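Q: Fold the following.
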Amino acid sequence: MKNSVNKLFKASVVLLLASSILLTACGEKDTSASSSTNGGKPEVTELRYQGGVGSVSFPELADDLGYLAPLKLKFIGNTISGPQDIQAVVTGDTDFGGAFNGAIVKLIAAKAPIKSVISYYGVDENTWTGYYVLDGSPIKSAKDLIGKKIAVNTLGAHHEFVIKEYLHRAGLTAAEIKDVTLVVVPPVTSEQTLRANQIDVAALGGVLRDKALERGGIHPLFKDSDLFGIFSAGSYVLTEKFIKNNPNASGKFIEATAKAIEWARTTPRDEVVARFVKIIDARGRKETADTAKLWKSTGVAGKGGLISDKEFDTWIDWLVKEGNLKQGDFKAQDLYTNEFNPYLNEKK
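A: Alright, predicted model coming up:
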């Protein structure tokens, strides 16, 4: 399974990169007005991005709080896939996108010209993902997952990496790990699919996990927090070209997002939730704010989304172990920058 997924991933990246080059060669519209600093004025007026149904991202919060001005956000659609979101940045369909750090490493290894600039989600005592089985399930350990099916939201992202790490730590061989099947299931239907015995394990987090636990009859086989503790798991990326041509816009985006993260971290929860609900109601996308009402924490480890080496080293090492990278191909500091983060010189 791993080989087929890797082949599909590599093929998609080749096509994405080729299409990006073709668009540029054919006179793709250059969104950068100038590569000069222009006295600190952003070189562009808007940033294109993808959102999530019923959720508010930190750039969206930053925009609502007034931190992003004079930049504006331009919503082009929703996504539930981190890998897809950052691939859209590579092709030029969006200006920024976010994904699990392991997926970012993999895309950069495929020669994608992107760089992580700020963490935006992670795991803490309130925000985590559990991998759930039905009460009474014969699955008690990693070994019991051989020949079984696990539901994930997408391949090549957070859930897959965590599952594989759990299996590796339990001592399963590469051949045994191949016999654990990952099945892509929309998060909103994962619980139902588990209860219908169509899968053996479901990855559940946030409101979906909490509602499933209220209904009872399930328990976690393991949690991502059990494996890694508190850590930032994903980052927003920009292309290297965008950063070079638009340093002021890049800096403004990162500064505003960092301030929004700290606002959410330090503001009473009820006030944060009320702000999320207001944003969702005002944008008119025909969605419910039910998920936002159950928000608990940012999950971001570093102050203002500061990125640390360990948040990439973990996944570089993992990809070396999987055979996707060679030892020494990348160093963590090659993959990210904290240059524009206003909290860089403060303690985390």
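
Q: switch to C-alpha atoms for all contacts and neighbour counts from now on
A: Noted.

Q: Tell me which other helices or strands the host helix or strand of Val89 touches.
A: Per DSSP states H and E, Val89 falls inside helix 82-91. On a contact count with 3 or more Cα pairs under 8 Å, 6 or more residues apart in numbering; DSSP states H and E, helix 82-91 meets helix 2-25, strand 97-100, helix 101-109, strand 231-239.

Q: which helices and strands does the longest one pack with?
A: When contacts are defined as 3+ Cα pairs under 8 Å, 6+ apart, helix 2-25 sits against helix 82-91.

Q: report the angle between the axes of the helix it packs on and helix 2-25?
A: 30 degrees (axes from the mean of the first three to the mean of the last three Cα atoms, to 10 degrees).

Q: Centre of the chain to helix 82-91, how far?
A: The chain centre lies 11 Å from the centre of helix 82-91; the measure is Cα atoms, centre = their mean, to the nearest Å.

Q: outside of that helix, which residues touch it?
A: Here helix 82-91 makes contact (Cα atoms under 8 Å, 6 or more residues apart in numbering) with 13, 16-17, 19-20, 50, 79, 94-100, 103-104, 112-114, 156-157, 237-239.

Q: Next, count neighbours for Gly328.
A: By other Cα atoms under 10 Å, 9 other residues sit near Gly328.

Q: helix, strand or coil for it?
A: Assigned with DSSP: H, G, I helix; E, B strand; the rest coil, Gly328 falls in the coil class.

Q: Could you give the number of residues near Leu73?
A: By other Cα under 10 Å, neighbour count at Leu73 equals 18.

Q: Would you show me how to pick out the buried ones of the contacts of helix 82-91 in ChimeraX?
A: Buried members of those, defined by 16 or more other Cα atoms under 10 Å, are picked up in ChimeraX with:
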select :13,16,17,20,50,94,95,96,97,98,99,100,103,104,112,113,114,156,157,237,238,239
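
Q: this one next, for a side-by-side:
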Amino acid sequence: MPAALTSTTTSRRQFLTLLGISAAAVSCGRATASGSGGQVTTLKYQGSVGAVTLPELAADLGHLGDLKLEWIGNTISGPQDIQSAATGQIHFGGAFNGAVVKLAASKAPVTAVISYYGSDQHSFSGYYVLEDSPIRSARDLVGKKVGMNTLGAHAQAMLEIYLGRGGLSKADIDKVESLVVPPVNTEQALRQKQIDVAVLGGVLRDKALAAGGIRPLFTDFELLGAFSAGTYVMTKRFVKENPDTVRTFVTGVAKAIEWSRTTPREEVIARMTDIVTKRGRNEDTATLKYWRSYGVAETGGRISDKEFQVWLDWLGKRGDVKEGQLKAADLYTNDFNQYGKG
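A: Just a heads-up that it's a prediction; the model follows:
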């Protein structure tokens, strides 16, 4: 098996270890030093190669005011990003809401403050097979390999929902092998038949479709309709000690979300290309031309109970969290989102 592919069992164990952090680890976070005014004025964060995150866009648009962003590197996955936020290595991190649920279930005192990605008719994750693949239904996936960016998160949740709706038993679902493949290598792994199904989203999906030779088996948008899927989280301690900073950050990101919705796509892409070029990290900007949407469902990225409840139910059914242990309303706050409030 190529080094880029990781087995389900090993990666799931690593994922659970990743989220099994203690409250003591969280309480000794390193990214909590205050600025001269008593509140943090520079937020440490992780970025994404060749892409522009909403906070980066908000900063470039001037929506963060005097608040600065300090890039410390690129994240390898959502669960890794929010663990880094929970342990204080960065001030905010973003992940699939199911990963946020698992982090909260491990007693990490974090709270979600704004949605930052989701699925709509323009931005969605698709499960793609080769054009001549015999795979046509959920039943055909038994014994097959599905490549995705990380386990126990968005991609695997959608896959299991699809398989369940397709009538597969738990025993059969367990025979569908999920493998971790870096997003930039997923298309190649499919075309070289190292995997049978590739989970592709955003610009990587559109780039692969433009090359031809693949077709969708299903998409998360087809499964659940338009929905916000991931949120930025901060520690509760940081939020309590830096309310003005959090308000500026959240409202700025909300403004960036709405700017991306109401601005002509070509202008958004041009702005993103300029941002990536200016930061000088030797990144390829070619894939930015495929950008269509961040996929956030609610106005200004506000969070609702339903965006967490679906994953509370899914994780409870899997036995990953105790049913009734958490309430959706306790996992997030919209108190700092001033978008549309004057």
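
Q: Please state their TM-score.
A: The TM-score (TM-score structural alignment, normalised by the length of structure 2) is 0.92; 336 aligned residues with a Cα RMSD of 2.0 Å.

Q: picking that back up, superpose on structure 2 and give me the mean offset of the helix holding Val89 of structure 1.
A: Its aligned residues in structure 2 lie a mean 0.6 Å from helix 82-91 of structure 1 after superposition (mean Cα distance after the TM-score superposition for structure 1).

Q: Please pull up the equivalent of Gln192 of structure 2 in structure 1.
A: Aligned by TM-score structural alignment, Gln192 of structure 2 pairs with Ala196 of structure 1.

Q: and its match, what does it touch?
A: Neighbouring residues of Ala196 of structure 1 by Cα under 8 Å, 6+ apart: there are none.

Q: do the same with Ile135 of structure 2
A: Contacts for Ile135 of structure 2 (Cα under 8 Å, 6+ apart) come out as Val129, Leu141, Leu217.

Q: With Ala203 of structure 1 instead?
A: Contacts of Ala203 of structure 1 (Cα under 8 Å, 6+ apart): Thr129, Gly130, Tyr131, Tyr132, Ile150, Ala151, Val152, His159, Ser190.

Q: Next step: these restricted to helices.
A: In this view, those that belong to helices under DSSP state H are His159, Ser190.

Q: Redo the contacts of Ala203 of structure 1 as CSV? Include neighbour count.
A: Formatted as CSV, these follow (neighbours: other Cα atoms under 10 Å):
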residue, neighbour count
Thr129, 24
Gly130, 21
Tyr131, 24
Tyr132, 24
Ile150, 25
Ala151, 29
Val152, 24
His159, 23
Ser190, 25
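
Q: Do you have the strands of structure 1 handy? List them.
A: 46-51, 72-78, 97-100, 114-123, 129-134, 149-152, 181-184, 201-205, 218-223, 231-239 (DSSP state E).

Q: Using TSV, lay out those strands together with distance to Val272 of structure 1.
A: What follows is the strands of structure 1, written out as TSV (distance: least, Cα to Cα, whole Å):
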stretch	distance to Val272 of structure 1
strand 46-51	18
strand 72-78	20
strand 97-100	21
strand 114-123	16
strand 129-134	22
strand 149-152	28
strand 181-184	32
strand 201-205	19
strand 218-223	26
strand 231-239	20
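
Q: So which of the ones you listed is nearest Arg275 of structure 1?
A: strand 46-51 (16.6 Å; Cα to Cα).

Q: Give me the mean distance between that closest one and structure 2.
A: Mean for strand 46-51 of structure 1 is 0.2 Å (mean Cα distance after the TM-score superposition for structure 1).

Q: That strand aligns to what range in structure 2?
A: Going by TM-score structural alignment: strand 46-51 of structure 1 matches residues 42-47.

Q: Same question for stretch 162-174 of structure 1.
A: Stretch 162-174 of structure 1 maps onto residues 158-170 of structure 2, going by TM-score structural alignment.

Q: Leaving out sequence neighbours, find the closest residue to the spatially most central residue of structure 2.
A: With distances taken as Cα atoms, centre = their mean, the residue of structure 2 nearest its centroid is Ala95 (4.0 Å). The shortest distance from Ala95 of structure 2 to any residue other than its chain neighbours is 4.0 Å, reached at Gly78 (Cα to Cα, 6 or more residues apart in numbering).

Q: Map the one you found across to structure 1 for me.
A: Aligned partner of Gly78 of structure 2 by TM-score structural alignment: Gly82.

Q: what does Leu179 of structure 2 give?
A: Aligned partner of Leu179 of structure 2 by TM-score structural alignment: Val183.

Q: show me the contacts for the closest residue to that match other than its chain neighbours.
A: Of all residues not flanking Val183 of structure 1 in the chain, Ala151 sits nearest, at 4.8 Å (Cα to Cα, 6+ apart). By Cα under 8 Å, 6+ apart, the contact set of Ala151 of structure 1 is Leu182, Val183, Val184, Val185, Ser190, Ile199, Asp200, Val201, Ala202, Ala203.

Q: so what's the counterpart of Lys115 of structure 1 in structure 2 up against?
A: Taking TM-score structural alignment, the alignment pairs Lys115 of structure 1 with Thr111 from structure 2. Going by Cα under 8 Å, 6+ apart, Thr111 of structure 2 touches Val233, Met234, Thr235, Lys236, Leu331, Tyr332, Thr333.

Q: about what we covered before: and which of the contacts of Ala203 of structure 1 is nearest to Ile316 of structure 1?
A: Closest to Ile316 of structure 1, out of all of those and judged by Cα to Cα, is His159, at 16.3 Å.

Q: Thr45 of structure 1 versus the residue lying closest to the closest one once chain neighbours are set aside, what's the distance?
A: Nearest non-adjacent residue to His159 of structure 1, counting by Cα to Cα, 6+ apart: Val152, 6.1 Å away. Val152 of structure 1 sits 37 Å away from Thr45 of structure 1 when distances are taken as Cα to Cα, to the nearest Å.
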